[in-house]
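Engineer: got a sequence here, can you build the structure:
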Amino acid sequence: MKQGTKLLELDNGYHLFTRKEGEGPVKMLCVHGGPGGNHEEFENFAQNLNDKGVEVYTYDQLGSFYSDQPDFSLEENKHYLTLDYYLEELEEVRKKLGLDNFYFLPKKSLV
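Structural biologist: Predicted coordinates:
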């Protein structure tokens, strides 16, 4: 993935906003708290690592900010608000971004 933003299509058909800042051998995936947070929680952090050889990847979880917004009041969408789903989504994002060896920085309620 080149520097900048892109929409990542999940296997379930929804799209997530992703952002990459910096270039280098060290990879870091930052995940906001949720539901309700967004990638902007890490913007200053990522910008401060630009010249340190760190590639910082962020994304908005399903239902957050620039990512697709399912209607969570519908019964068929309620499973998207579970920890099991968030972990599946995180693993799919990791794979689709091509991150194998990386640092993981979660924020708030994910862990």
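Engineer: only C-alpha atoms from now on, for both contacts and neighbour counts.
Structural biologist: OK.
Engineer: where do the helices sit along the protein?
Structural biologist: 43-48, 83-97 (DSSP state H).
Engineer: now render the ones you listed as JSON lines, adding distance to G4 and mean neighbour count.
Structural biologist: Below are the helices of the chain laid out as JSON lines (distance: least, Cα to Cα, whole Å; neighbours: other Cα atoms under 10 Å):
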{"stretch": "helix 43-48", "distance to G4": "12", "mean neighbour count": "14"}
{"stretch": "helix 83-97", "distance to G4": "13", "mean neighbour count": "15"}
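Engineer: another for comparison:
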Amino acid sequence: MMPLVNGEYSIMLNGISHWVKVDGDENNTVPLILIHGGPGGNHYTFERTAGPLLSKKRTVVYYEQRGCGRSEKPDWDEDYTIDLLI
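Structural biologist: All right, here's what the predicted structure looks like:
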């Protein structure tokens, strides 16, 4: 389990490194998990616009899916199955 402490993290899921960022841990709230749109999306814009406003009152966890944004890209198209994305 990843600690909910402010910062950027890399977590391994099914052999792929995924980017995660926690902001607003000092609020001690139930985390708001943000998953970007896509396919191929990221959090670049949101984490600089509405994200900082949310993290003033909530614990916010940004997650970028495999092959998107700052997460690692699989070598094979077969590694983008629904089961692996979920």
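Engineer: can you list the helices of the first structure in TSV and add distance to C30 of the first structure?
Structural biologist: Output for the helices of the first structure, formatted as TSV (distance: least, Cα to Cα, whole Å):
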stretch	distance to C30 of the first structure
helix 43-48	9
helix 83-97	10
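Engineer: list the residues that contact the residue sitting nearest the centre point of the first structure.
Structural biologist: Compute the mean C-alpha point of the first structure, and by Cα atoms, centre = their mean the closest residue is Y59, 2.7 Å away. Neighbouring residues of Y59 of the first structure by Cα atoms under 8 Å, 6 or more residues apart in numbering: L16, F17, T18, R19, C30, V31, H32, N38, H39.
Engineer: the first one -> the second structure?
Structural biologist: What that stands for is L16 of the first structure. By TM-score structural alignment, L16 of the first structure lines up with H18 in the second structure.
Engineer: that match and Y63 of the second structure: what is the separation?
Structural biologist: 8 Å (Cα to Cα, to the nearest Å).
Engineer: just to revisit the earlier point, the helices of the first structure: which one's closest to S64 of the first structure?
Structural biologist: helix 83-97 (12.2 Å; Cα to Cα).
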